[in-house]
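Colleague: Sequence and computational prediction follow.
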Amino acid sequence: MADILSGRDMAYSEAASGSLSLSRGERIGWWVAACLASTLMTGLQITATAPFKLASFERLIQFQANEPFQCRVLVPALAAGLQHLAPLGTTLIFAAIEWLFWLLLIVVAHRALVSCHIGCSELARRMLALTILVPMGVQLLVPDLHIKSGAGWVDGLLELGQWRIWPLFYYPYDLPAAVFTLGLVLLLLRLRRAPSRRDLAVFALIFVLATLNRETTIFLLPCMVLLLWRQWPPGRVVQLLISLVVLFLAIELPLYWLFGDLPNPNRRIMATQYETHLLENLGFFTSPFYTAWFLTRFAGGLALIVLFWWRWVGGPLRLVLIGYALPLFLFGLWVGRLPEHRIFAEIVPLVWLSALYAIHARLEPSNAIRG
């Protein structure tokens, strides 16, 4: 399989690319489908979830939300700018921004499939790109299942226990974080194969936007070292790492200085604004029903494919999952509430891409890149 992950270039045959290329009408149709799908996901996002009271639309757009929500300024700043330019309501503005990022998610997903050469044709890749909406929708929209009791005996009959749904909160930075993460990982894979100043500049720009959106970009730095260490001279990797750390601090420190007077009332971890929910989260897994629910729900069930077909996941993607997804998952278990599956939003596109890569490699074992 010709793959950006393998570090090798292999051109498609002219016959295959020519006979399977898209017509103009098919391209327009795909964009229409992507826009309609984005509208559907936005409608579900706005109506099926609700903002947390400490990070309501009004508080965000007025920069009065509590930390750490307030330090995630990209979307609130964009929303405030749009409201200043036009007489638009806050819900409409946030919905419009959400729609844009759902569309961008599909576009970046398509570029990921092209880069990894997943799919037998351009049409197949465009159709597969739409499937990323399923795991993201499951992660961000579908309510969690609260199981107070699994099953019990009632009047001599075995009955289902007390189960109820737990609606998710909506934060405007979740979906953008996923889009930015997938784009940054793709750029790292390109830099791993062929370093260029242009890709470095684009990476730095997106890194800035992603950090303004959410501080979890710090987890990309060890992942970057794992991906580039054997491909670049070690000194150059260290230089890039130091530059990105300085860039990260140059963004985050002023934000915390500007909004330090709005602390999180639920903070528990030392002098930070983060909460801790580790024991509470681990307690959920004492229920076999919830464990089964969580495993089959995570990334729309694609995490199970990655686990079962781990040997078919490309080597660099393994590094991404080990160096970025796993640490971020553990951090989410510590500081986030497990019923809010949105805390793992950045991981979902990477699991989706890894699962499709594993499926493609499993179906074409002679071309699989296992290293």
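Modeller: It's in.
Colleague: switch to C-alpha atoms for all contacts and neighbour counts from now on
Modeller: Noted.
Colleague: in which helix or strand would I find Gln83?
Modeller: helix 74-85 (DSSP states H and E).
Colleague: elements contacting that helix?
Modeller: Contacts defined by 3 or more C-alpha pairs under 8 Å, 6 or more residues apart in numbering; DSSP states H and E place helix 74-85 against helix 57-61, helix 90-116, helix 197-213.
Colleague: which parts of the shortest one are buried?
Modeller: Of all the residues in helix 57-61, those buried under the rule 16 or more other C-alpha atoms under 10 Å are Phe57, Glu58, Leu60, Ile61.
Colleague: From the contact counts, what lies against it?
Modeller: Helix 57-61 packs on helix 74-85, helix 90-116, going by 3+ C-alpha pairs under 8 Å, 6+ apart.
Colleague: between the helices and strands packed on helix 74-85, which gets nearest to Arg27?
Modeller: Nearest to Arg27, of all the helices and strands packed on helix 74-85, is helix 90-116, at 12.4 Å by C-alpha to C-alpha.
Colleague: What angle do helix 74-85 and the closest one make with each other?
Modeller: Orientation of helix 90-116 against helix 74-85 (axes from the mean of the first three to the mean of the last three C-alpha atoms, to 10 degrees) gives an angle of 130 degrees.
Colleague: what's the angle from the next helix or strand after helix 90-116 to helix 90-116?
Modeller: The first helix or strand that comes after helix 90-116 along the chain, using DSSP H and E, is helix 122-130. For helix 122-130 against helix 90-116, the angle by the same axes, to 10 degrees is 140 degrees.
Colleague: Included below, for side-by-side comparison, is a second structure:
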Amino acid sequence: MHDSIGDRACYRVPGASRFDRREHAAWWVATFLISLLLTGLQFTTTAPFKLAGFELMAHFNATEPFQCRVLVPAIVAGVQYLVPLGPKIVFGAVELVFWMALIALAYRALERFGIARNELIRRLLALTVVVPMVAHLLMPDLHVASGFSAADGVLDLGVWRAWPLFYYPYDLPAAVFTLALCLLLMRLRKSPSRGVLLVFVVLFTIATANRETTIFLLPTTALLLWGRLPTTQLLALGVVLLAVFLAVELPLYWLFSDMQNPNRRIASTQYESHLLSNLGFFRSPFYAAWFVTRFAGGLALVALFWWRFVDRRLKIVLITFALPLFCFAMWVGRLPEHRIFSEMVPLIWLAAMGAIAARAGCRERPDLRGDTDGV
């Protein structure tokens, strides 16, 4: 029995869809232009937090835990060492590359899960992954100081405000790395190999240097690969991933231990505690409605409504990775900064796209399309 809903599928006719070189080039041009636009919007509608500004991050002087997410600042510092460029332009170039990578991986994800009837539709659907990401990284947060006001017997809207979001260089890369790691897990689940395992461990290491939320992928890895790898090999992989995580995080924690976060509240860590204040936002029915429809661009509602059509592998990812990460983000992150949920957004998008395709009968059968193709 296949993991995906093959019995409900509308099967692809071989050769029915061809994506020629001109269309392929046009898609990459569109990917570049969309990424350029989003990068421009990101650097004009958001601003870095004062404790993690461009100069501070690039010179490794930001406070913890921001500076511990060292991958992108290290890239920027390396480029600046070689080329006389300011930090903003280098951060912007990195952001542009990751927007393009997100779209490219979204296409690979649609291909891996057999979503869409043909190549053209699949390429166009891949571009839509930016919509929920924009909702989390670019759209200002909406606050209602007072829902309505009444003066001289006239009812009107009260005080509604839009607050710009903060920019952090590791938010978008975290989403890209998470999607890439999940695709590699799907590849390992289908056909385990030492080469793919090595790539997975290397990418996990790089992703951990970007943000520590990779720790939430450990139970997901165990469940997805259970029965697909020998038990001893699976245990060894878990030990290696945990060792890699500690080997990356502990030195960073020690290196930046003197850069204390003045807002820390959780034991001896550098994390802040915002759970009660976050829950307080939902006292406003307007804010609750905005949050629900904004979360993953509203696609979380699609995935929940058509949960029975969501691919079983993605259900495992959402339950074991996205849900614990959501709870953790609600505890240590500020709800108005929707970027705290960025890692799970592409996964929810993929689950929603798959559910829509399965419900409409437009998902391919894995055995007809070669599920062992490279990620």
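Modeller: Structure received. Computed from a predicted structure; not experimentally measured.
Colleague: Looking at the buried residues of helix 57-61 of the first structure, which is nearest Ala34 of the first structure?
Modeller: The closest of those, once distances to Ala34 of the first structure are taken by C-alpha to C-alpha, is Phe57, at 26.2 Å.
Colleague: So that closest one sits against Pro51, correct?
Modeller: Yes: with contact defined as C-alpha atoms under 8 Å, Phe57 of the first structure counts as touching Pro51 (7.2 Å).
Colleague: how about the buried residues of helix 57-61 of the first structure in a markdown table, adding distance to Trp334 of the first structure?
Modeller: Listed next are these as a markdown table, based on distance: C-alpha to C-alpha, whole Å:
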| residue | distance to Trp334 of the first structure |
| --- | --- |
| Phe57 | 26 |
| Glu58 | 29 |
| Leu60 | 25 |
| Ile61 | 28 |
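Colleague: hang on, the earlier thing: dump the helices and strands packed on helix 57-61 of the first structure to CSV, plus mean neighbour count and distance to Val225 of the first structure.
Modeller: Listed next are those as CSV, based on neighbours: other C-alpha atoms under 10 Å; distance: least, C-alpha to C-alpha, whole Å:
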stretch, mean neighbour count, distance to Val225 of the first structure
helix 74-85, 17, 26
helix 90-116, 20, 21
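Colleague: Relative to Pro327 of the first structure, tell me which of those wins on proximity.
Modeller: That would be helix 90-116 among those, by C-alpha to C-alpha, at 22.4 Å.
Colleague: Read off where the closest one ends up in the second structure.
Modeller: Alignment note (TM-score structural alignment): helix 90-116 of the first structure is matched to residues 87-113 of the second structure.
Colleague: How far does the matching stretch sit from its chain's centre?
Modeller: 11 Å (C-alpha atoms, centre = their mean, to the nearest Å).
Colleague: Same question for stretch 200-212 of the first structure.
Modeller: 16 Å.
Colleague: Repeat that for stretch 196-211 of the second structure.
Modeller: That offset, for stretch 196-211 of the second structure, works out to 15 Å (C-alpha atoms, centre = their mean).
Colleague: Can you point out the buried residues in that stretch?
Modeller: Neighbour-count burial for stretch 196-211 of the second structure [16+ other C-alpha under 10 Å]: 196-197, 200-201, 203-211.
Colleague: can I get these in TSV with distance to Leu41 of the second structure?
Modeller: Formatted as TSV, these follow (distance: C-alpha to C-alpha, whole Å):
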residue	distance to Leu41 of the second structure
Val196	36
Leu197	37
Phe200	32
Val201	34
Leu203	28
Phe204	29
Thr205	30
Ile206	27
Ala207	25
Thr208	27
Ala209	26
Asn210	22
Arg211	23
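Colleague: With respect to Phe43 of the second structure, which of those residues is nearest?
Modeller: Looking across these and measuring by C-alpha to C-alpha, the closest to Phe43 of the second structure is Asn210, at 19.8 Å.
Colleague: which residues does the closest one contact?
Modeller: By C-alpha atoms under 8 Å, 6 or more residues apart in numbering, the contact set of Asn210 of the second structure is Arg69, Val70, Leu71, Val72, Tyr170, Pro173, Ala174.
Colleague: One more: Arg339 of the second structure?
Modeller: His136, Leu137, Asp171.
Colleague: quick one: what's aligned to the last one in the first structure?
Modeller: With TM-score structural alignment as the criterion, Asp171 of the second structure lines up with Asp174 in the first structure.
Colleague: How much space separates that match from Phe101 of the first structure?
Modeller: Computed with C-alpha to C-alpha, to the nearest Å, the distance linking Asp174 of the first structure and Phe101 of the first structure is 10 Å.
Colleague: try Gly25 of the first structure
Modeller: For Gly25 of the first structure relative to Phe101 of the first structure (C-alpha to C-alpha), the value is 24 Å.
Colleague: ditto for Leu253 of the first structure
Modeller: Between Leu253 of the first structure and Phe101 of the first structure the computed distance is 27 Å (C-alpha to C-alpha).
Colleague: which residues in the stretch 201-350 of the second structure form helices?
Modeller: 217-225, 231-255, 275-280, 285-294, 299-305, 312-317, 323-332, 345-360 (DSSP state H, counting those that start in this stretch).
Colleague: The last one vs the first structure, average offset?
Modeller: With both structures laid over each other, helix 345-360 of the second structure and its partner residues in the first structure are 0.3 Å apart on average (mean C-alpha distance after the TM-score superposition for the first structure).
Colleague: got the contact list for that helix?
Modeller: Outside of helix 345-360 of the second structure, the residues within contact range by C-alpha under 8 Å, 6+ apart are 5, 8-9, 106, 109-110, 113, 115-116, 129, 132-133, 175, 179, 296, 299-300, 302-303, 306-311, 314-315, 317-318, 363.
Colleague: and what of the first one?
Modeller: Applying C-alpha under 8 Å, 6+ apart, the contact partners of helix 217-225 of the second structure are 185-186, 188-189, 234, 238, 241-242, 313, 316-317, 320-321.
Colleague: and the angle from that helix to helix 231-255?
Modeller: Angle between the axes of helix 217-225 of the second structure and helix 231-255 is 160 degrees (criterion: the same axes, to 10 degrees).
Colleague: Where in the first structure does the helix or strand containing Thr31 of the second structure fall?
Modeller: Thr31 of the second structure is located in helix 21-45, with elements delineated by DSSP H and E. Using TM-score structural alignment, helix 21-45 of the second structure lines up with residues 24-48 of the first structure.
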